[in-house]
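Undergrad: Sequence and predicted structure below; questions after.
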Amino acid sequence: MSHSPQERPLPVIAVVGPTGSGKSDLGVSLALALDGEVINADALQFYRGMDIGTAKINVEERKGVPHHLLDTMDVTQEASVADFQEECRAAIMDIHSRGKRAILVGGSGLYVRAALDVLEFPGTDPALRKRLEGECEAHGLAPLRARLEEVDPVSAARLGDARRVIRALEVHGLTGRPFSSFMPQREYFQPSVQIGLSVDREELRERLAVRVHRMVDAGLQQEVERLDALGLRHGKTASRALGYSQFLKVLDGHMEVEAAVEETIVATRQFARRQLTWFRGDPRITWLDWQDSELLAKAVASANGTQSSG
């Protein structure tokens, strides 16, 4: 018996894993196999012109599959998880309303969780924050921490630095709720399936080094130069991106190209390790071998499986 979409919504599919593991290609293959459309969940691929250094999938590689939330921002803008959550959920609703499958692809862990999980973002109050910062400067962190212990002992035990203690007090002042009550549970916002690409770490290390060298050969320095003219170094998020921050130093004469390449390789490997740690912490992910000859068939089976909310 067939269900109407209202009775049984199609699960959102998310393809996750470390940088360089083949997420973009699998996302396209899944979209072709399942009549789907891809939503980008890589924070740096929102930026127009940041193509080489983010390994952004080009038009040819998309094979006609519509891609959403790619190239939506200028390099001077700051990416916001809360904005992404709103835009991503709107894109999912749009895709599903047309009877297609929504396939989220990306390695930015917090962005993936913001899209998939029940996760609220409390607002900000600049005046309140300024007042708290002033108190911290005048009297030190101890009185603020004592106040946080009273209203939110969970956060007080968990947060160390002044910036986060102030943020927790700001949220409590703003909402009347402890900051810790906004901490995400692993609970899907709507039925979802997460597919993780499991990698051979040694092979990934090698692949990432080759990949950085290829980016440089493809003109990463020229890309950084072009974006610098558009305000790259004034963009908080974009200017810190792997490869981009290193090649800004090259442009400034503070670093040789070879050193920038090496630093980018080291930083990219560290980033991949952090991504693996993040995603390994989520027991709901179905892990598939990145080099399995049956990868697509297994991914399709997972996407059509019985995993849903919870």
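TA: Arrived safely. Numbers count the residues shown, from 1 in each chain.

Undergrad: C-alpha only now, for contacts and for neighbours.
TA: OK.

Undergrad: Quick one: residues contacting the residue nearest to the spatial centre of the chain.
TA: With distances taken as Cα atoms, centre = their mean, S108 lies nearest the centre of the chain, 1.9 Å away. Applying Cα atoms under 8 Å, 6 or more residues apart in numbering to S108 gives the contacts A41, D42, A43, Q275.

Undergrad: Quick check: of those, which lies closest to A146?
TA: Nearest to A146 among these: Q275, at 34.1 Å, using Cα to Cα.

Undergrad: Distance of R129 relative to A91?
TA: Distance, R129 to A91, using Cα to Cα, to the nearest Å: 33 Å.

Undergrad: burial count for D200?
TA: D200 has 11 neighbouring residues, counting by other Cα atoms under 10 Å.

Undergrad: do you know how far it is from E206?
TA: From D200 to E206 the distance is 10 Å (Cα to Cα).

Undergrad: What sits closest to E78 if chain neighbours are left out?
TA: In space, and not counting its chain neighbours, E78 is closest to T237: 5.7 Å by Cα to Cα, 6 or more residues apart in numbering.

Undergrad: if I read this right, the one you found contacts D74, doesn't it?
TA: No - T237 is not in contact with D74 according to Cα atoms under 8 Å; the separation is 10.8 Å.

Undergrad: contacting residues around the nearest residue to A241 once chain neighbours are set aside?
TA: Counting by Cα to Cα, 6+ apart, L44 is the residue found nearest to A241 once chain neighbours are left out, at 7.4 Å. If you count contacts by Cα under 8 Å, 6+ apart, L44 has them with M50, T54, T237, A238, A241.

Undergrad: let's bring in a second model and compare:
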Amino acid sequence: MTAPLITVVGPTASGKSGLAVELAHRLAETGAPGEVINADSMQFYRGMDIGTAKVTEDEMRGIPHHLFDILDVSQEAAASEYQPLARQKIAEIRSRGGTPILVGGSGLYVRAAMDIIDFPPADHTVRTQLQQELTDRGSEALREELRAKDPASEAVIRDDRRLIRALEVVRITGGTFTAFMPPHRYEPSVEPVVQLGTDVPRPVLRERIGQRVHDMVRHGLADEVRALEHEGLRHGRTASRAIGYQQFLAVLDGQHTHAEAVEQTINATRKLARRQDTWFRADRRIAWVPALETDRLEQAMRIISSAAHG
């Protein structure tokens, strides 16, 4: 019998990594030990440890973890390139009798691993032109163009990187970016799949995010950013825009004070958590587990067992 792909998804600071490790150990008792596959796009980057709350060796508790630290900060992450890597890891873990556990809050990367998705074409020349237009004309002018040609995408896109990507697809294909996001359907080669979501009450999550950012700063986030600047952080289109890293690069430039960077990081992370929650709540296949309850592991295992016998 094929072990299910288990996903553990949800907003940042909701306890995904901890639950995944607990599940991996519990599944070992069933003879199909779990191994974790990363689906957080910022945790692909070597050296971006503190600011991404990357799981430490102690927190891994001996569980194999895959697809962490696979990119330099100057490289660009892409869901289309992640897709075959994740699916290869899923197959490898199953081949040795294990259970793959996909963990992360980057919704598109989760879907890339498990769903039927054909990624839209890319054109470096068009993207470079759009980046220059962003500099010359500003984001609002590009947003107006996207609103006219693909209003569904414009309504949900919040950052310039995705704005450029959506317009790139529009200009290349003459169609819409949203046309490439099909209904929620699992890739047959990846099935069976059981999706778990970590549910934390919003007021509690807000407090957890604030505390997490303060902990990151106390553990040396500013020094981590300073060190990564020498590794090419500023030149990384993805990494340089990561929450926390973007804000503390501005401190190095004298644009913000340390206190302003902390507050902006907290606010940006809370906004990210709301977007993540909205994304995952739209997927009716996800079973939500109260992440703060003492029996969360038992609840998760019951969901997995029910799916296996259902």
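TA: Perfect, I can see it now. Just so you know, these numbers come straight off a predicted model, no measurement behind them.

Undergrad: How alike are these chains, TM-score-wise?
TA: After superposition, the two chains reach a TM-score of 0.83 (TM-score structural alignment, normalised by the length of the first structure), with 284 aligned residues with a Cα RMSD of 2.9 Å.

Undergrad: quick revisit: burial measure for the residue nearest to E78 of the first structure, as a count.
TA: Other residues within reach of T237 of the first structure, judged by other Cα under 10 Å, total 18.

Undergrad: In contact with the aligned residue in the second structure for it, which residues?
TA: In the second structure, the residue matched to T237 of the first structure (TM-score structural alignment) is T238. With contacts defined as Cα under 8 Å, 6+ apart, T238 of the second structure is in contact with Q75, E76, A77.

Undergrad: The first one matches what in the first structure?
TA: Under the alignment (TM-score structural alignment), Q75 of the second structure maps onto Q77 of the first structure.

Undergrad: how much space between G310 of the second structure and G107 of the second structure?
TA: G310 of the second structure is 26 Å from G107 of the second structure, by Cα to Cα.

Undergrad: Let me know the helix or strand that the residue nearest to G175 of the second structure when sequence neighbours are not counted is in.
TA: Among residues not flanking G175 of the second structure along the chain, V169 sits closest, at 7.4 Å (Cα to Cα, 6+ apart). Secondary structure assigned from DSSP states H and E places V169 of the second structure in helix 160-173.

Undergrad: elements contacting that helix?
TA: For helix 160-173 of the second structure, the elements it packs on are helix 124-137, helix 139-149, judged by 3 or more Cα pairs under 8 Å, 6 or more residues apart in numbering; DSSP states H and E.

Undergrad: Deepest-packed of the ones you listed, please.
TA: helix 139-149 (a mean of 16; mean count of other Cα atoms under 10 Å).

Undergrad: From the chain's centroid, how far away is that helix?
TA: Offset of helix 139-149 of the second structure from its chain centre (Cα atoms, centre = their mean, to the nearest Å): 26 Å.

Undergrad: again with stretch 171-185 of the first structure
TA: The answer for stretch 171-185 of the first structure is 22 Å, by Cα atoms, centre = their mean.

Undergrad: Would you mind listing the buried residues in it?
TA: Using 16 or more other Cα atoms under 10 Å as the test for burial, stretch 171-185 of the first structure gives V171, H172, G173, R177, P178, F179, S180.

Undergrad: So which of those belong to helices?
TA: Using DSSP state H, V171, H172, G173 are the members of these that sit in helices.

Undergrad: Nearest to D282 of the first structure, out of those residues: which one, please.
TA: Using Cα to Cα, these come closest to D282 of the first structure at V171, 26.4 Å.

Undergrad: Aligned counterpart of that closest one in the second structure, please.
TA: Matched by TM-score structural alignment, V171 of the first structure corresponds to T173 in the second structure.

Undergrad: how close does the nearest residue to R269 of the first structure once chain neighbours are set aside sit to Q45 of the first structure?
TA: Spatial nearest neighbour of R269 of the first structure, chain neighbours left out: R205 (6.3 Å); criterion: Cα to Cα, 6+ apart. Computed with Cα to Cα, the distance linking R205 of the first structure and Q45 of the first structure is 22 Å.

Undergrad: follow-up on the earlier one: so the residue nearest to R269 of the first structure, which of the three states?
TA: helix (DSSP: H, G, I helix; E, B strand; the rest coil).
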